[in-house]
Every structure is written in structure tokens, then in C-alpha cells.
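Q: Show me how the following folds:
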Amino acid sequence: MRKYQRHSAEVIKKSHSKSTGSALVTSWRRSALKFELDPAEDYRPERLTEAELSLRRDAIGKFLHLATPQLDQVFKLVGLPGRNVLLSDADGVVVDQRIHTADTRQFQEWDLWPGANWSEAVQGTNGIGTCLVEGRQICIHREEHFRTRNIDMSCMVAPIWGPDGRLLAALDVTSARDDQDEHSNSLILSHVANVARTIEAMNFRACYPDARIIFASKDGSDPAMLLAVDRDDLVIGATLTARRALGLEREGDITHVPAADLLESDADLAEQGFYSAERVVLTRALARAGGNVSAAARLLGIGRTTMYRRMARAGLG
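A: Below you'll find the predicted structure:
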């Protein structure tokens, strides 16, 4: 009991401190001041009904289908008794999980169950909710949680970004094991982050079935740093890491730009399997000129009439 009282007092003290503090204290402060939560309150929000949960699952149905084998893989590797593999949607609502049958009662009592809301606004600082707020992989270990009722668990979570650059989900491993320490937390978090990137890349490819998918990183070190390019060498999609690295729009549709303008040289395009067809050359020039035919002709060093003739031959209206 004293452990919980000390934790509650520490959270309240640091949440109301005027000092800047760490990222963790910033999250505690959001929980206390912005969301007006009480760390000592044993609050258990109602879970979604089966019908409500079904609607949320349907909204990301194709993504869930792709993610399912990866959840199985994570559980196979790290799913010792006392651990729970969870997938939430972008709102922090748990939509899928993997546990051992013997752990069912414990995790149900902790609300680590499909339909439960683990957003920061509801639960305060926690793995899923804080990961989604801050948009980064994170570990919330025991007393780092905001609510005292959650300080016997450790959460290792990584975000999964959609093809539009917006948050789509969070992949979480929560442990209630007594032997869970910082070293095991670090190993699990590294694996969770890698699997999250794999799921992100798989989903991105599935969203652009007719496009050529290329690595935006030259060494291919980040499997989720991808571009989707159409037959005219125009970028029509990019993952979040590719958007950040190449200075593209942070969210939403990509304003069509030639892939050659984003990669280092035309030689790089050749390595990716592109060919210097006249249609590609013309399309690049038009994209660079913002669709202005006269300006595109000047970029190519040809006359406007010639430009139109070559466009017609290439099937460009």
C-alpha cells in the first residue's frame, strides 16, 4: 500500500513542478493538468461492446489481416507466461492480442483486453497511449506509469504509420513478470520496433499494388523507408520515414514529383530498374514545370510545338 501512496505523491509533485523535467514528467504533466486525471484513482473505463469493437476492426480490416501473422511471430518469440502482445488502433483502443490462457484473468482485471481504451487521455502515461501521443517507440516501466494501478507492469511499444503518413496503430508487449528488468525491456522493445516497421512496409506495399516500390534509403537499412512510383517515374506514395528523409509532405497525398528529383542521380534510378523512355522524360519535365507545357518545353530545350508533338506520341494529354 505504501508503494502506491509514494508513487501517487511523486507523480502529483512532479506533475505540478514548474521545472521542465524529462519526457516522462512531461507526460505525467499532460495526464494531470491537460487530461485532469488522478494517479490514485482506480478508474476502469468501460470496454467497447462486441459490436463497437467489430466496427473498429472492420475500419482497418486489411491492415489487421496483414498484421495477424506478425503478432503470432512476436508472441512466439517473447510470449512467456505473464506477457501480453497487444495491437491498438490509432485511438489507443486494443483491437487484437496474444496471451497464455492461464494469464486471462490477470490481464482482464488490468483491462489489457480487446475493446479497452489505453489512450493517454483515459489512462494517463502508459505504453500505448504515450507512444501514440509522442509518435515514437517507448518503454514505460512500472513506476513510470501515471496511475498507481498500472505500476506492476512494463510496456514496450512502437508506432505503426499508415501510407498517408498518419498514425495507424501501436504494437505493444506488456509484461507482469517479476523478473522483467531494463535489459529485457530493451531487447523486447528492439524486436517490437522491428516488427512494427515490417508491418508498416507490408501494409504500404499492399496499398499500392500497381506501383513500383523502391527503397528510399540507399543501403536499404530501414525496411519501411519506401516510395511508390508509377509507370511515368512519378512518386505517388511514401512512408513516413521516406517523407521525412526526402522533404515530402508530412501527411496526406504526395504532390507528384519525379523520383529522379528525390534520389541522388539518374544512375540511382537505373539501379532501381527505371528506363529512359521518352514518356518518362516528358512526364518529369511537366511535373517539374507544374504542368505548364511551355515551361516544360524550355526545360527540355525544345519548342512548344515540338513538345506537344512528342507528348502526343507518348500518349500524354
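Q: all contacts plus neighbour counts: C-alpha atoms, from now on.
A: Fine.
Q: Who are the packing partners of the strand or helix carrying T198?
A: Assigned by DSSP states H and E, T198 belongs to helix 182-207. Using 3 or more CA pairs under 8 Å, 6 or more residues apart in numbering; DSSP states H and E, the elements in contact with helix 182-207 are helix 61-78, strand 138-141, strand 154-161, strand 167-175.
Q: just those: most buried one?
A: Ranked by mean neighbour count under mean count of other CA atoms under 10 Å, the helices and strands packed on helix 182-207 are led by strand 154-161, which reaches a mean of 28.
Q: counting contacts, what elements does the next helix or strand along the chain from the helix holding T198 pack onto?
A: Using DSSP H and E, the helix or strand that follows helix 182-207 in sequence is strand 212-215. Secondary-structure packing of strand 212-215 (3+ CA pairs under 8 Å, 6+ apart): strand 226-229.
Q: now the helix or strand following the strand it packs on and helix 182-207, what's the angle there?
A: For strand 226-229, the following helix or strand on the C-terminal side (DSSP H and E) is strand 234-238. Interaxial angle, strand 234-238 versus helix 182-207 (axes from the mean of the first three to the mean of the last three CA atoms, to 10 degrees): 140 degrees.
Q: and strand 234-238, what does it pack onto?
A: Secondary elements touching strand 234-238 (3+ CA pairs under 8 Å, 6+ apart): strand 226-229, strand 257-258.
Q: Show me what the last one is packed up against.
A: Spelled out, it's strand 257-258. Helices and strands touching strand 257-258, by 3+ CA pairs under 8 Å, 6+ apart, are strand 234-238, helix 278-288.
Q: Could you also give me the structure for this next sequence, so I can compare it with the first?
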Amino acid sequence: MAVWGQGMNQHVDKVFRSADSSSITTKSGKSEIQISSSWQRCLAKYNLDPSTKNKPRILTGRALREYQEPLEEFLLIARSGMKSLYEKVSSAGYCILLGDANGVTIDFLGDPKDERENRDAGLFLGSVWSESIEGTCGMGTCIEERKAIVIHRDEHFRARHIGLSCSTTPLFLSDGSLLGTLDISLLRPPENKSSQMLALQMVNTSARLIENAYFLRLYKDSWIIRFNSMQAFVEVVTENIVAVDSEGYIIAANESATRELFRGEGNNPENKLISEVFDLSFDDLMNHALNKTTTILPIRAMDAGLQYYATFRAPEMSKIRVMEIKGSVDKALPARQKPGTYLTLEYLAGTDPQMMHNVKCTRRVMNKDISLLLIGETGTGKEVFAQAVHQASERAAKPFVALNCASIPESLIESELFGYKQGAFTGANSKGMRGKVLQADGGTLFLDEIGDMPLNLQTRLLRVLAEKEILPLGSEAPMKVDLHVICATLRNLEELVSNGQFREDLYYRLNGVTITLPPLRERQDRALLIENVIAAEAENSKVRIAEDAFGILLNYSWPGNIRQLRNVLRYCIAVSENGVIGIADLPPDIIRNTTPVQATFMIDCAVVESSPEQLDDPEHAAVYGVLRKHKWNITDASLELGMSRSTLYRKMRKHSIIPPNEME
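A: Have a look, this model is predicted:
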């Protein structure tokens, strides 16, 4: 608790004397215009008394939630940045306050052992630090000045706060409106204000990271360009960001990007075509975002004429139809897959932790000369995953060629794989044939069931991988090839090597990175997968599934994995009536081999340990049903229900409804 002493009385006298002065001098010995202006506001505009001893106001319960709930999504993102900052400064005794645009502390991190002292000082969740109430202070004066500031010790207006040091920076939306503030404060700071300059720099850095992360979240359904003047930094520092809509117009840019592009001239890139701002067409942007996600592309700003280095991101969960005409790409499609589309790696990963880890590992190596080996049961989607890797890589514009080594007779697999010259053997095509390896030149060769490849052909494949050349049957001169090889198998290659059925050197050549695709029964996002497959198979029809039938599908073991799931749901949709799949529409073997359960008790379903009262609750049923209908998209569900996002979150908490991707 702040103890009133002689120093506080002296501070009060100095504040009142400042009313007759245009500047003040603090213990740091420096004249502070910002501090003086703030003190003048406190005295003349807000009629505050620096000698008042009351503690800062702290909001709790519903009063605090009214400020938090409109910013729930921002709070989730900001929390990560706060934690990272706190890990760096907590050992020095700092606490962190996240404030909204009104000066209300909507999140807080501090040492629990200092809770009582922090609360007494107003460094606590729910504390109100507006300048009109607490006078000159880090959060309140930062809001008034709209710039980063340090309010150190006796620079505070109220005498009870002169023991604090607060380093605060504003947080802005892309349109320049104030979102809030980020503050780190110290209860017992050193006398010298310069000791806080590093703290201010750290809080500034964290604030920009939070702003950028929130920008990317707000524009997750837009095309994103991230650029930097230094090539080495563009992938590791998200500094300048531009969001582009489906027509190629810039709809938002963060403050750093606007400043960089127009060099303080006051212009704004919004509502301009991307080709008016960069020497980049919208088709090029989409092509790189979809097919060359790890490529760093040099681009030039049209106004300044300066060169930057950029990476690109497509809208979240997009499935893109590659157009044959002009080689361009159509705009991102909605959730249903259409003819001629492919699925992105992120879409295939869903919300399953193992699949998300697989995608993360794959993206790190897919543009390097490292082979991928996909391991998984039949029907787990190995070829679909391989094609998604190809489409996400720098080879996307080149061919993707697949060959199933188990489906071709041993006598034909050599010619299929390596090709042959005309007249190479009796019955050969008179013009010869380009094998799969040559067809895949520049692109990706996918060899499914690699464990079934004959030993004599394994030697030839090893040469292709090692020497990057191929010798077709009947040819005398080898031909150079450049391709990425992805192999898949459900067999144990190590065991085949031990038994002499698979070359050890080829095994190690193919096994650059092993990706294990989990069987459907082990995936934690089964509920989401079922709904996605229904949406894809139903095409333009509206089809839903009854709870009891949904529970049976969730509880089934799916030995045929996703392939079996697709076939079953295709059948269910065909035989169902009125657009509702019920138990009667399920294949008999599915019902026979599954114990009927309520979907609400499944691990991947949205309601955990629901009571009978909940199951009969109309509000619960309505909220749960709409969330499932919109695949747990909170924004879309809240629009249909006619309530705000924050109200929908409250309803979900009330009824213990948990999205599948948040299940433990």
C-alpha cells in the first residue's frame, strides 16, 4: 500500500505550481513537454486533485466482461504476445497490462506473490487507467497522445503513483483507429528514467507483433502479401503486410506497409489494384500464394520504385480450381470441392494434431532435394496428400505423375516407369513411349506401394535418384531428369530390407522424411471430417445428418479409413430422403459393427458429458446445430442465430459446447 510521505506532499506542490508553467522538470532533470501537457489537461480539463489518496478503480465480474467480450478474438491473440514478453521481463519484477481504448485493463500478467501489492497500486486485471480518472499515467497518457511513452515515478500526476514506472505503447487497427495499449510496469523502479528505455523498446516490439497477428486474423479470408526490404528477413519478420480481396483490390495494409510504400506522403494503398501498387498482377499473386508458398519473390513498389522481397498466403482453408485457360487460377472456392479442384495441405490436416504436425514438417522440406516417404493404412489418403504437397511446392506448375507399383504386372512396370525407344521389343509402340519418370520431369513422381517394386527395378530407380538421369529401354544415351519423388507404402520397409526384399540403399535414399498418416479411427477431428465429406459429396444439395446416425459414424472403427468413409456417405446421401441421413440410411454392416451411442458423448463431438436436461434444451440444440452446420465458424453461426459473437461464446460456455479443435 502506498504510504503518504513528505515526497508526496512535495510532488503535489510541484503539480500545482506547474499550472503557471509551460513545462516541468522531473527528477530525471529533463524538461518533459508531453508530461507538462498532460498535467495541464488533468488540472484544467479534468479538474483532478493530485493529492487524492483513493486507490485506482478495479472492475470485476460483469462490468469487466462488458469490456472484454467485444475483444475476445483480439484477447486470444494478444495473450500469446503478452506471455512471450512476460517471459523476458518477469525476472526483473515487471508486470504486463493490456488495455482497451478506454484505459480498462482487459488482461494482466504478474507474479502471484506480488498480487496484493500490485492490486493496491492498480496494476491488476480490471484496473481503470484513463487519464481523466487517474491523471498522467502510462496507459491513459498513451491513449491521449497516441504514441509510445514512459511515465516514470514523479511524472505521474497523482502523488500515490510516484513510485511506479510505466512503459506503454498504443495498439492500432489498420485504419488507424486505436485498439488499445500494451504496458509493462514496475513497482519499485530505479531513479533514472533512462533505465526504462529498453523496456519501452521491448513493449513496442511486442505490440507490433500483436498488431500484425491480429491483422492476419482479421483478414484470414483475404490474400496476404508480406514484404521486407531485406530478403533474409522476409520469412522471419512479419513487418509489412497487405491484404487483397478476391477482385485484386487492396482492402487493408498495416501501418508499417503504408509508411514503407508511400514514405510519409500521406497516401494510402487501400482501394487500389495490387498492380497499381506493385509490379505484380493478381494472377501472379494467386499463383505464388497457391503453388509457391515458400518462394520469396522480388517485387517493386510502383510509386517509390524500390525493390522488396515478398511471400504470399492464400485465404484460409481455400480449395482452388486451376484453370486450363491462360494458366490462371480462379478465386478461392467455398468449403465444397468442385470438379478439377485439389485440397490444400491445411485442409487435409483439419484440426488433428498429428496431421498438423505432418503438414508443418512437410512444408519445411518440400522444396529441398529431400524425398518423402508416406506411411499409412489403405484409404488414409496418401496420394491425395502427395498431390497437395506437389501443389504447395515450387513444382506446382509442372506435372504430378502417379504410379501404383502393385497394380501393374512385373513384366510391364519397367517400361511404364522408364519408357522405351521405338522397336525396343516385340509389340512395342512404333513411336516408343515416355515413361512415368520422364513424364514427371520438372515436377513430382508419386510411387504408391513402393514396397511391391521388383528388386531389379529398384536398382534402376536408385540410379535415377542418385544420378538424376534415366536410360529408357533400347536407348544408348542417358537422359537428364529433374524431379521430386514421393513414395508411399502400407508395408514395413525395414522388415522387407531385413528379408532381402528391398534394397537397403534405396530405402535410405527414399526415406528422407517419413510422414505417417493416422488412420481415421485415431484422428481427433473425425466429426469435422465427416461433415466435410458430407458437404463435398452432397455438392450443391443441402444434406444434414441426424444425431443418432452421426454418433454411429463417429464410433465406427473405419478399417477402410477415409476412402471407406467417402463411399459410405456417398451411399447414405443417395438413399436418404428429405436431405436428412438417419440410421436407416446407413449401410447394414456399419450398424452391425458399431455400438449405437449418442454423438454428444463422443470424444470428437462438441458436447462433453452432456446431461439429459441439456439434450432436451431447445437453446442447446439450436446453438449446437447451427455451429455444426457452419463447421464451427463462430462468425457465420452467430449471424444465423442473430446474436453477437460474444453472446454466442457465452451460450457455448453455458451449455458446455466445445469446438472439436479445442478437445483435449
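Q: Superposed, what's their TM-score?
A: After superposition, the two chains reach a TM-score of 0.77 (TM-score structural alignment, normalised by the length of the first structure), with 274 aligned residues with a CA RMSD of 2.9 Å.
Q: and among the helices and strands packed on strand 234-238 of the first structure, the most buried is which?
A: Ranked by mean neighbour count, these are led by strand 226-229 with a mean of 25 (mean count of other CA under 10 Å).
Q: Now which residue in the first structure aligns to I486 of the second structure?
A: In the first structure, no residue is paired with I486 of the second structure, using TM-score structural alignment.
Q: Test my guess that I486 of the second structure contacts L403.
A: No - with contact defined as CA atoms under 8 Å, I486 of the second structure does not reach L403; the gap is 10.7 Å.
Q: Can you pull the residues that touch both of those two?
A: Shared contacts of I486 of the second structure and L403 (CA atoms under 8 Å, 6 or more residues apart in numbering): 445-447.
Q: still on that earlier bit, E264 of the first structure is nearest to which of the helices and strands packed on strand 234-238 of the first structure?
A: strand 257-258 (11.9 Å; CA to CA).
Q: Tell me the residues of the second structure aligned with the next helix or strand after the closest one.
A: Note on strand 257-258 of the first structure: by DSSP H and E, the next helix or strand toward the C-terminus is helix 259-262. Using TM-score structural alignment, helix 259-262 of the first structure corresponds to residues 274-277 of the second structure.
Q: what's the average distance of that stretch to the first structure?
A: Compared with the first structure after the fit, stretch 274-277 of the second structure shows a mean deviation of 3.0 Å (mean CA distance after the TM-score superposition for the first structure).
Q: chain center to that stretch: distance?
A: Taking CA atoms, centre = their mean, to the nearest Å, the mean C-alpha location of stretch 274-277 of the second structure is offset from the chain mean by 26 Å.
Q: before we move on, what about stretch 35-42 of the first structure?
A: That offset, for stretch 35-42 of the first structure, works out to 28 Å (CA atoms, centre = their mean).
Q: repeat for stretch 163-174 of the first structure
A: Mean C-alpha position of stretch 163-174 of the first structure versus that of the full chain (CA atoms, centre = their mean) differs by 4 Å.
Q: ok, and what's touching it?
A: With contact meaning CA under 8 Å, 6+ apart, stretch 163-174 of the first structure is reached by 83-90, 92, 127-128, 131-132, 135, 153-162, 188, 192, 196, 203-204, 207, 237-240, 243, 250-253.
Q: Give me the buried entries from the residues you listed.
A: Burial by neighbour count, judged by 16 or more other CA atoms under 10 Å, picks out 83-90, 92, 127-128, 131-132, 135, 153-162, 188, 192, 196, 203-204, 207, 237-240, 243, 250-251 from the contacts of stretch 163-174 of the first structure.
Q: just to revisit the earlier point, what does the match of helix 259-262 of the first structure rub up against?
A: 244, 248-250, 269, 280-282, 301-303.
Q: Counterpart of I199 of the first structure over in the second structure?
A: Applying TM-score structural alignment, one finds that I199 of the first structure aligns to I210 in the second structure.
Q: so its match touches I77, yeah?
A: Yes - counting by CA under 8 Å, I210 of the second structure does reach I77; the two are 6.8 Å apart.
Q: List the buried residues of the helix holding T198 of the first structure.
A: Residues 185, 188-205, 207 are the ones in helix 182-207 of the first structure that count as buried (16+ other CA under 10 Å).
Q: just stretch 40-48 of the first structure next, same as before
A: Result for stretch 40-48 of the first structure [16+ other CA under 10 Å]: buried residues 40, 47-48.
Q: that older thread, where neighbours are concerned, which of the contacts of stretch 274-277 of the second structure has the most?
A: Using other CA atoms under 10 Å as the neighbour test, the contacts of stretch 274-277 of the second structure are led by V244, with 26 neighbours.
Q: Tell me the counterpart of that residue in the first structure.
A: Matched to the first structure by TM-score structural alignment, V244 of the second structure sits across from V229.
Q: That match and F274 of the first structure: what is the separation?
A: 10 Å (CA to CA, to the nearest Å).
Q: Equivalent analysis for R44 of the first structure, please.
A: R44 of the first structure sits 55 Å away from F274 of the first structure, going by CA to CA.
Q: do the same with I12 of the first structure
A: The value you get for I12 of the first structure to F274 of the first structure, if CA to CA is used, is 59 Å.
Q: try D219 of the first structure
A: D219 of the first structure is 18 Å from F274 of the first structure, by CA to CA.
Q: Which one of these two is surrounded by more residues?
A: Using other CA under 10 Å, the more surrounded residue of D219 of the first structure and F274 is F274, with 18 against 7.
Q: How about that one: what's its closest non-neighbour residue?
A: D233 (7.7 Å; CA to CA, 6 or more residues apart in numbering).
Q: Could you save the helices and strands packed on helix 182-207 of the first structure as JSON lines and add columns showing distance to T20 of the first structure?
A: Listed next are these as JSON lines, based on distance: least, CA to CA, whole Å:
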{"stretch": "helix 61-78", "distance to T20 of the first structure": "36"}
{"stretch": "strand 138-141", "distance to T20 of the first structure": "19"}
{"stretch": "strand 154-161", "distance to T20 of the first structure": "24"}
{"stretch": "strand 167-175", "distance to T20 of the first structure": "27"}
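Q: nearest to Y308 of the first structure, of these?
A: strand 154-161 (41.0 Å).
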